[in-house]
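Visitor: sequence below, structure please.
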Amino acid sequence: MTNIAFNAGHGADSLLVVQGVGKAYKRYAGKWSRVLEWLSGTTRHEKIWVLRDIGFRIQPGEAVGIIGVNGAGKSTLLKIITGTTEPSMGHVQRQGRVAALLELGMGFHPDFTGRQNAYMAGQLLGISTQEIAVRMDEIEAFAEIGDYIDRPVRLYSSGMQMRLAFSVATAVRPDILIVDEALSVGDAYFQHKSFNKIREFREQGTSLLIVSHDRNAIQTLCDRAILLEKGFVIKDGPPEEVMDFYNALIAEKENATVEVKRLDDGRAKTHSGTGEARLHTISLRNAKDEAIEYANVGERVRLQVEIVLHADLPELVFGYMIKDRLGQPVFGTNTFHLGIRLGPFTAGERFRLDFAFPVHLGPGSYSVTTALHVSDSHIAANYEWQDLALLFNVINASQPQFVGINWLPPEVQVHTSP
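Guide: Down below sits the predicted model:
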């Protein structure tokens, strides 16, 4: 079941300030150490810090994403922000009404019906039973769980629990909405519906704090992203930049390094890898074999890359991904999935790859991310990963006008009745 944490309050501004927050837990050597510590008054534990010196501010109407690997401290941070856990150091200031959807497994009483749980959760939000009664039809309609609203919650699936929890939490627009990975358990239809509701709240001034591993959700919904690593904030900035850095950290191995360079347009280019293989050159080329920065919609082009080997490798996989201006993936593939075997190679060798395709993209700015690795992904062995390895633009100089990120020209047939 879903834990719904609420802090009822009112203020002209919705503002969240996290300042110098740290959280430590005591770890004892044995089961009697705690008793001996209490009796003797001497310390018999060590402190395990899961959060250290966390600080950030969320302005009214701002959306911030929290990302990090499992164990980075994300859930602990959310519990401190909502007030369900006390920090060991630092403090949190909250203004306005806060509604939080946290992890599954807590909150609703399993033997009470969904309706009864909705009333109890509403009261925690600070809404009277009379007002909940007025809003109950809206809650039922949004949750779409039918007759289950009057059945015990223990009979609900995790998706149904999520539907009801989200519907209750958003029955009244909060000043700050905190969403953990809980939404990931819902079906695709309800996820879409929920994110539309979140976008509506944002337009009305609600601040958003969202924890998710979903790159699209972070980059679509958020103005900023904060990366947690081993309890510390190691990066706070634009979502695309932070997500690129996060992906590089995931792929990092013992000898790998992660470098971030600032481009002339202000964007950050993330580069990582152990270096056994490197991208030497990359270009987008037209039918005349000319390197181009602008491609026409529908034009056939080639992505040409030259790779240099710095070590003997029995095999190698090259992959690329085209992203739009927001960093959203448009298309990606690699030689492994294409059934192309590369290798073995010896140190010092070079080779070239050409990927030919039509530019079935909408007008706009695009980037190419490249990866050199083994097997089907860069997680196994990251020789090199480059975000923003190539930038290019698409213009529409010859096709009928259209909207969207993809060029999908239809064949139209008109059938008239006899």
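
Visitor: only C-alpha atoms for contact and neighbour calcs from this point on.
Guide: Will do.

Visitor: and stretch 69-87, which residues are buried?
Guide: 72-82, 86-87 (16 or more other CA atoms under 10 Å).

Visitor: just the ones of the residues you listed in helices?
Guide: In helices, defined here by DSSP state H, the members of the buried residues of stretch 69-87 are 74, 75, 76, 77, 78, 79, 80, 81, 82.

Visitor: give the contact list for residue 292.
Guide: Residue 292 makes contact with 283, 284, 285, 286, 392 under the criterion CA atoms under 8 Å, 6 or more residues apart in numbering.

Visitor: ok, the ones in helices among the buried residues of stretch 69-87 vs residue 275, which is closest?
Guide: Lowest distance from residue 275 to these (CA to CA) belongs to residue 74, with 31.6 Å.

Visitor: OK, contacts around the closest one?
Guide: Listed by CA under 8 Å, 6+ apart, the contact set of residue 74 reads 66, 67, 68, 211, 228.

Visitor: ditto for residue 302
Guide: Going by CA under 8 Å, 6+ apart, the list of residues near residue 302 reads 284, 285, 286, 354, 355, 356, 357.

Visitor: residue 199 too?
Guide: In this structure, residue 199 makes contact with residue 221, judged by CA under 8 Å, 6+ apart.

Visitor: that one sits in which helix or strand?
Guide: helix 188-203 (DSSP states H and E).

Visitor: buried residues in that helix?
Guide: So for helix 188-203, counting by 16+ other CA under 10 Å, buried means 190, 191, 194, 197, 198, 199, 201, 202.

Visitor: and stretch 246-261, by the same measure?
Guide: By neighbour count, and taking 16+ other CA under 10 Å as the criterion, the buried residues in stretch 246-261 are 246, 247, 248, 249, 251, 252, 253, 256, 257, 258, 260.

Visitor: how about this one, so we can line them up?
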Amino acid sequence: MSSDDAVIVARGLSKAYQVYASPRARLQQFLLPRLRRLAGLPPRNHYRDFHALRGIDLSVGRGETVGIIGRNGSGKSTLLQLICGTLTPSGGSVSVRGRVAALLELGSGFNPEFSGRENVFLNGALLGLSRREVEQRFDAIAAFADIGEFIDQPTKTYSSGMVVRLAFAVAIHVDPDLLVVDEALAVGDTAFQQKCLQRIRRLQDQGVSILLVTHSTNTLIEYCDRGVYLRRGQLVMDGPCREVVKAYGDDLLAEEGAIGVVVAAEPEPGLQAPTPPAERAQADAGASVAVPAPAPHAILQIEQVALLDADGRPAATVRSGDPIEVLVDLRVHEPVAQPCFGIQLSSTDGIVLWSATTQQLASTLAPMAPGRHRFRWRLQANFSGNRYVVAIGAGEIVGGEYKRRHRLDYAGHFDVIPEPRSGGGWLAPKPSFALLPAAGAGEGDGG
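Guide: Next comes the predicted model:
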């Protein structure tokens, strides 16, 4: 994009912090350099540099929604604070055009001693609105926040959810050119989160640029035009959301000691290899999926997956409510004391619809010795007519948590035949409809 179309332009943006091993080292850094200068000695630092961000190049165009994803400590919040001007970069530059409304750390920009009403006017002034402009918008802000009489109470008495409600309400009513949201919406209740996401859709329609930090891959795919993946302060990928989510998921698996997504180049005789995403729509659903030889030092590896119907045939097409069997062949290379297995159903565009692990189902599994093993998942296709993609995971319980050691993102798919007169979508709620008499009908009419 041209510089004229960009709301944010960051070039070589970096941020480093001085980290001290102890309070004593901090005091030494304060005193000793002065003494060494007086003595004519070269300076010596008593700290180490921690680089929260290194050389980030990023542009966000007008009306564009960009999602930022990454593990805790990857530099996401630091990047947003540099963009919003609450931090000063150690290197590089960043420029922002237009009015910026930001939801950063919880309660940032609010004076805890001020009432909600007073903080609305304070924030409006900080964002360049006159008192008259804030007064004109106040009723709409209060209605969206929906915190009732607490609007006139000190914000130090607010719950975290109430703070987010008020902060978001202010941010969206100041006519921003750029809205910056740092995971703040995760604090609110489900109903309010949906309300905020609906408002984000409206802001997108109005051409507002949005920079959104999220840990939800579904939110990234559904609401963002582009994804940015940060890892240990560096930009790993900037591109289509699905590709960014794929890279992020593979890295999470690798950091847990797992094998990433694998595709067999030469499948075993009689077995169908996983197909590339673009070709999956034409693939034969329910066929067995084979994977190549295990990676070095793999603890275990999924070797083959088959989706079968009640008669043991490939589950290419099933009716709503039919049983489905997911049969998995596994090779164990090292003893596994507490094995654990996972399964996930997704839409064809990558939206996770359901997932479970044997740990969540409270299934206690016996230790597994090295060798070949087989397990199965049995499901009831209580879904609406659609195509469903299956993913399979295998791992172990470590410290009470499930650690995946191998995951097959595409383990096959099956189609559920649409039921007549049942609606559309992913769920199968068995709807019915009836007209009822109006409240009070038949009363006082002499009958």
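
Visitor: could you report the TM-score for this superposition?
Guide: The TM-score (TM-score structural alignment, normalised by the length of structure 1) is 0.85; 404 aligned residues with a CA RMSD of 3.2 Å.

Visitor: sorry, back to before: looking at structure 2 now, which of the contacts of residue 302 of structure 1 still hold up?
Guide: With both residues aligned by TM-score structural alignment, their matches' CA atoms under 8 Å, the contacts of these that structure 2 also has are 284, 285, 286, 354, 355, 356.

Visitor: centre-most residue in structure 2?
Guide: In structure 2, the residue lying closest to the centroid (CA atoms, centre = their mean) is residue 216, at 1.6 Å.

Visitor: which position in structure 1 aligns with that one?
Guide: Per TM-score structural alignment, the equivalent position to residue 216 of structure 2 in structure 1 is residue 214.

Visitor: kindly provide the distance from that match to residue 269 of structure 1.
Guide: For residue 214 of structure 1, the distance to residue 269 of structure 1 (CA to CA, to the nearest Å) stands at 20 Å.

Visitor: what of residue 38 of structure 1?
Guide: Between residue 38 of structure 1 and residue 269 of structure 1 the computed distance is 53 Å (CA to CA).

Visitor: same thing with residue 399 of structure 1?
Guide: Between residue 399 of structure 1 and residue 269 of structure 1 the distance, using CA to CA, works out to 33 Å.

Visitor: who has more neighbours, the two?
Guide: Counted by other CA atoms under 10 Å, residue 399 of structure 1 and residue 269 do not tie: residue 269 has more neighbours, with 18 against 12.

Visitor: specify the local secondary structure of the more buried one.
Guide: Reduced to three states with DSSP: H, G, I helix; E, B strand; the rest coil, the structure at residue 269 of structure 1 is strand.

Visitor: for structure 1, what spans make up the helices?
Guide: Taking DSSP H, the helices of structure 1 run over residues 33-40, 74-82, 114-124, 129-143, 158-169, 188-203, 215-221, 239-251.

Visitor: which one, of these, ends up nearest to residue 293 of structure 1?
Guide: Go through the helices of structure 1 one by one with CA to CA and the one that ends up closest to residue 293 of structure 1 is helix 239-251, at 21.7 Å.

Visitor: against structure 2, what's the mean shift for the closest one, could you check?
Guide: When structure 2 is superposed, helix 239-251 of structure 1 averages 3.7 Å from its matched positions, counting by mean CA distance after the TM-score superposition for structure 1.

Visitor: show me what residue 147 of structure 2 lines up with in structure 1.
Guide: The pairwise alignment with structure 1 assigns residue 147 of structure 2 to residue 145, based on TM-score structural alignment.

Visitor: try residue 68 of structure 2
Guide: That one, residue 68 of structure 2, aligns with residue 66 by TM-score structural alignment.

Visitor: show me the contacts for its match.
Guide: Counting by CA under 8 Å, 6+ apart, residue 66 of structure 1 has contacts 74, 209, 210, 211, 212, 225, 226, 227, 228.

Visitor: if we go to 10 Å?
Guide: Under the criterion of CA atoms under 10 Å, 6 or more residues apart in numbering, the contact partners of residue 66 of structure 1 comprise 74-75, 77-78, 180, 209-213, 218, 222, 224-228, 233, 236, 239.

Visitor: ok, residue 53 of structure 1 touching residue 19?
Guide: Yes - using CA atoms under 10 Å, residue 53 of structure 1 is in contact with residue 19, at 7.5 Å.

Visitor: what is in contact with these two at once?
Guide: Taking CA under 10 Å, 6+ apart as the contact rule, the neighbours common to residue 53 of structure 1 and residue 19 are 89, 90.

Visitor: next one: the nearest residue in space to residue 245 of structure 2 that is not next to it in sequence from residue 256 of structure 2, what distance?
Guide: Counting by CA to CA, 6 or more residues apart in numbering, residue 217 is the residue found nearest to residue 245 of structure 2 once chain neighbours are left out, at 6.3 Å. Distance of residue 217 of structure 2 to residue 256 of structure 2, given as CA to CA: 18 Å.

Visitor: do residue 189 of structure 2 as well
Guide: For residue 189 of structure 2, the distance to residue 256 of structure 2 equals 31 Å [CA to CA].

Visitor: do the same with residue 365 of structure 2
Guide: Per CA to CA, residue 365 of structure 2 is found 21 Å from residue 256 of structure 2.

Visitor: that older thread, let me see the contact set for the residue nearest to the centre of structure 2.
Guide: Counting by CA under 10 Å, 6+ apart, residue 216 of structure 2 touches 67, 69, 183, 186, 245.
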